[in-house]
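# Below: sequence and its predicted model.
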Amino acid sequence: MKLDFSFLSEYLSYFVDGAKMTLLISLITVIVGSLLGSLLFFMKSSNIQIGKIKPLKIIASIYIEIIRGTPMLLQIMIVYAGSDIVFGLDLSPLTSAIVAISLNSAAYVSEIVRAGIEAVDNGQMEAARSLGMKKTQAMILVVIPQAIRNILPAIGNEFVTIIKESSMASVIGVGELMFAAKVVTGATYIPLTPLIASAMFYFVMTFSLGRLMSYIERRLKAGDIR
């Protein structure tokens, strides 16, 4: 069977626009997901108690387990359909996708943040406390700056993952890369090669970002050695 890519001369712009939308969704999502994930980590680490119950820890733990235990596609559909029914918000497909993927990413980023902070030697906190710092002050000024070195590479990997998983937004009509492939398939009646073209765009984006993150990780390790 001969693969025919002649359609690219007419429809290449569809894939380019789809790739731009994929990157936009992924960039916004990884930023929002990182902020929410950090908030979830601090909620889960909170010692605030009501009686013997730690409400913030319970809420964060339940949220993380539910998000990690259900498919992202289902979460996108729930946000898209449920935002109007439950909250009376008429969210666009793009906004719904960004909200759903950000909420999903936050559950995973919270674990990335936890692992990054736990990787910092306990002696750093003890040394800061011995200098008279409060625990919160020591965390902000001493532990977190060191933890960022551990967290950044993992956030980069999360970015790569989101680029691929954002393809699920096509089911609600978001004009990202997978949706572009479907549009071209419908216009040309060619079932396979538009998908291969889409796969090539995904590969270029994820491979390039992966190499960039590897470079950044090497630079961070070199900084640690110095």
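Received it, and whenever you're ready, just let me know what you need. Numbering: from 1, shown residues only.
# okay, CA-based contacts and neighbour counts for the rest of this
Noted.
# what ranges do the helices span in this protein?
Using DSSP state H, the helices of the chain run over 8-44, 55-68, 72-87, 93-118, 122-130, 135-138, 144-165, 177-188, 193-225.
# Included below, for side-by-side comparison, is a second structure:
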Amino acid sequence: MTSSIPADFFGRILFLLERYGASFLRGAGVTMAIALVGTLIGCIIGFAVGVVQTIPVSKRDGLPKRIFLKAVKVILSAYVELFRGTPMMVQAMFIYYGSQSLFKINMSMWFAAYFIVSINTGAYMAETVRGGILSIDPGQTEGAKAIGMTHFQTMTSVILPQALRNIMPQIGNNLIINIKDTCVLSIIGTVELFFAAKSVAGTFYTYFEAFTIAMVIYFVLTFTCSRILRWAEHKMDGPDNYDLANLDTLTQTSGMYPFKKRRTGNE
């Protein structure tokens, strides 16, 4: 079988693409699906954890509320530190195989892949969201409370829309990381891009050629996503220059927009 493989490097690459191109594409599709879904769910988890971690606790609150919030924050902090402080590969082994041996839970390979990437991303996003919330001027929170808004209303209507723009680069960074880090899920049998490349390489012992193809595909995926996210950030920034609406009577009376002199019948 190996005698039919071309002798030159580019010839072997073309040979692998012709014979196993569909396998590479399927692996790339699985990689993107896991990365996108895991990042999306991880962002939802991160926003929820970040908001809860920033709930203020004062002495005026009742003792049960303070104890409850303190316990919840300790649990969430433990979750964040645990998943930020251990490799995703170890987490995959622990969750996928540990759930079977300890709790008799037989996770499907696909559910485990989505679950692992999601909770891992959620831990990183929680700290990002917390930092984004704290970066907003505290006066805006005080102003919202002064007009009677609850903490939830303040977060959803005032703070988070501004914090979202600040943390958009980190959201994109997490997506790029997840595209690359899905390769560790091959350890639990997930047939993503790395697994496909490894299988193709082992067939003809063309490791250099197969992983060259995989490297190019990874780069195309990450570069495309980074350009799209950069475009989204630019759209969120809005135009560079803003003009006050000339129909606003307040701006007209301030002298910024002169009144048009009305013609009367005597003119």
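Right, received. Where do you want to start? Quick caveat: nothing in here was measured; it's all calculated off a predicted structure.
# closest one to Met1 of structure 1 among the helices of structure 1?
helix 193-225 (11.5 Å; Cα to Cα).
# Give the equivalent position in structure 2 for Ile162 of structure 1.
Using TM-score structural alignment as the criterion, Ile162 of structure 1 maps onto Asn178 of structure 2.
# Ok, Glu176 of structure 1 next?
Match for Glu176 of structure 1 (TM-score structural alignment): Glu192.
# Could you list which residues are in contact with that match?
Glu192 of structure 2 makes contacts with 26-31, 182-183, 185-186, as judged by Cα atoms under 8 Å, 6 or more residues apart in numbering.
# Check the mean deviation of stretch 147-165 of structure 1 from structure 2.
After superposition onto structure 2, the mean distance of stretch 147-165 of structure 1 to its aligned counterpart is 1.4 Å, using mean Cα distance after the TM-score superposition for structure 1.
# Buried residues of that stretch, list them for me.
Going by neighbour count (16 or more other Cα atoms under 10 Å), the buried part of stretch 147-165 of structure 1 is 147-160, 162-164.
# just stretch 135-151 of structure 1 next, same as before
Buried residues in stretch 135-151 of structure 1, counted by 16+ other Cα under 10 Å: 138-139, 142-144, 146-151.
# can you tell me which of the residues you listed lies nearest to Ile76 of structure 1?
Ile151 (26.4 Å).
# which residue in structure 2 lines up with the closest one?
Match for Ile151 of structure 1 (TM-score structural alignment): Ile167.
# Identify the residue nearest that match in space, chain neighbours excluded?
Gly132 (6.2 Å; Cα to Cα, 6 or more residues apart in numbering).
# And Ile216 of structure 1, by the same measure?
Excluding its sequence neighbours, the residue lying closest to Ile216 of structure 1 (Cα to Cα, 6+ apart) is Pro153, at 7.5 Å.
# how about the nearest residue to the match of Ile162 of structure 1, chain neighbours excluded?
In space, Asn178 of structure 2 is closest to Ala35, 5.1 Å off (Cα to Cα, 6+ apart).
# What of Ile148 of structure 1?
Ile148 of structure 1's closest residue in space is Gly116 (Cα to Cα, 6+ apart), at 7.1 Å.
# What's that neighbour aligned with over in structure 2?
Match for Gly116 of structure 1 (TM-score structural alignment): Gly132.
# what about that match, distance to Ile177 of structure 2?
Applying Cα to Cα, to the nearest Å, the value for Gly132 of structure 2 to Ile177 of structure 2 is 20 Å.
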